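Student: next one to model:
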Amino acid sequence: MKHAWEAWQRARQRWWVRWGVDLAVAALLFMGVMAWQTRHLPGSGTPAPDFQLRTLTGEQVRLSELRGKPVVLAFWAPWCGVCKAESSTLSALRGMVGERAHVLTVAVAYEDEADVRRFVREQGADYPVLLGNDALSRSFQVDRFPTTFILSSEGRIEQATVGYTTRLGLLWRLWRAS
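Tutor: Have a look, this model is predicted:
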């Protein structure tokens, strides 16, 4: 009986080692892919390019006037399927952070404003949507969607991510920027 118990303990230890190695390799691959996807984006600590854009409701928003709170700034396109999936995540994040941070999105790469309005209506987006342009995309070096920046309360880029990001992922990034 004692021999069987010891054999089981050794096998169990080897299982945890294999599991730990697999987890470490997966984490390294994930981090490598993230680094590759964001390699052309402005780096951490870089001042975010200032802009003034109109919202769908006609208000003017200037990025520099939002200082004092962290900013989640998500660039998207109406034709982007992943952007559609991430839309509910951004709505939920806005509800979770309330007044502690600004959650803004910038629509770019669209044919006309009607495309943006249709996206907002179909996705039930309840976050501010700014109407961006190619010049703004170039200033942030955005060429894939969705691309999300987390800005510090001082207006510096803290993190950037390309592709779908979960609520937990956005909260974690926002927490690190605060």
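
Student: going forward, measure contacts and count neighbours with C-alpha atoms only.
Tutor: Fine.

Student: tell me which element the residue nearest the centre of the chain is part of?
Tutor: Most central in the chain under Cα atoms, centre = their mean is residue 148, positioned 3.7 Å from the mean C-alpha point. Residue 148 belongs to strand 147-151 when elements are defined using DSSP states H and E.

Student: compare with the first, here's sequence two:
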Amino acid sequence: MSNPTKKDDDSQKPSEADLSSQTNRRWRNHLFELLVVVLVFIGLSQWLNRHLLQDGTHIPNLTLPTLQGNHSSLNWPAAHDKTLIYFFAPWCSVCRLSMPGLNTLPDNPNIRIIAIALDYEQTADVSRFIDDIGFNQEVLLGNPDIRQRFNITGYPSYYVLDREGKVIHQDRGMSTPPGLWLRTQI
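Tutor: As a prediction, this is how the structure comes out:
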């Protein structure tokens, strides 16, 4: 038989202060988890980029073949305020996902977008890849010397250069069109 004067702990409702305290604790936990994710992302990004050229590195003039068999040059000072150079390999699945996003960047006469193919066996492999993903920007054919000159150790990798050919941003891995656009605006 139960004691009528003794309150059952399970039947007590939490007070507003208890609920507020639990809500605050939950928010603090979520914020802490978000902070950990952001710090891990930043650390991973820094680790992936450790071999890329540093800000301020000057890129020399260069001329490379195009898919059409012509040649295209990068000369400094450039006609554009910024140049985005996107390095890819036709076998790269991340490139297959992220590269079409370059087509969605707003048309801006002050930004030149160039994709440079590396680590391919035949030009036909690059052409097939470009056709498959519907890429409609300028594509150049790189070589092992270009890969070494730009310190490319993984794909995709990209650089944003200023009018004088100096690196102002570099990154490696998946990037979204808004992320690439933002990097060209800074």
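
Student: ok so, going back, counterpart of the residue nearest to the centre of structure 1 over in structure 2?
Tutor: Residue 148 of structure 1 maps onto residue 158 of structure 2 when the alignment is built from TM-score structural alignment.

Student: residues contacting that match?
Tutor: Residue 158 of structure 2 sits next to 84-87, 170-172 when contact means Cα atoms under 8 Å, 6 or more residues apart in numbering.

Student: can you do 6 Å?
Tutor: For residue 158 of structure 2, the contact set (Cα atoms under 6 Å, 6 or more residues apart in numbering) comprises 85-87, 170-171.

Student: which of the residues you listed has the largest number of neighbours?
Tutor: residue 87 (26 neighbours; other Cα atoms under 10 Å).

Student: now do the closest residue in space to residue 178 of structure 2 that isn't next to it in sequence against residue 130 of structure 2, distance only.
Tutor: Using Cα to Cα, 6 or more residues apart in numbering and skipping the chain neighbours, the partner closest in space to residue 178 of structure 2 is residue 105 (7.8 Å). Distance, residue 105 of structure 2 to residue 130 of structure 2, using Cα to Cα, to the nearest Å: 17 Å.

Student: looking at the two, which is more packed in?
Tutor: Each of residue 105 of structure 2 and residue 130 had its neighbours counted (other Cα under 10 Å), and the higher figure belongs to residue 130 (20 against 15).

Student: what do we get in structure 2 for residue 7 of structure 1?
Tutor: Residue 7 of structure 1 maps onto residue 18 in structure 2, with residues paired by TM-score structural alignment.

Student: run through the residues that contact that match.
Tutor: Applying Cα under 6 Å, 6+ apart, no residues contact residue 18 of structure 2.

Student: any idea whether it is helix, strand or coil?
Tutor: Here residue 18 of structure 2 is helix, with the state taken from DSSP: H, G, I helix; E, B strand; the rest coil.

Student: for the aligned partner of residue 170 of structure 2 in structure 1, give me its contacts.
Tutor: Matched to structure 1 by TM-score structural alignment, residue 170 of structure 2 sits across from residue 160. Taking Cα under 6 Å, 6+ apart as the criterion, residue 160 of structure 1 is in contact with 148-149.

Student: 8 Å instead, please
Tutor: Applying Cα under 8 Å, 6+ apart, we find residue 160 of structure 1 in contact with 38, 41, 147-150.

Student: of those, closest to residue 51 of structure 1?
Tutor: residue 149 (14.4 Å; Cα to Cα).

Student: now that closest one, nearest residue through space, not along the chain?
Tutor: Per Cα to Cα, 6+ apart, closest to residue 149 of structure 1 is residue 160, 4.4 Å.

Student: show where stretch 109-128 of structure 2 falls in structure 1, residue numbers please.
Tutor: With TM-score structural alignment as the criterion, stretch 109-128 of structure 2 aligns to 99-118.
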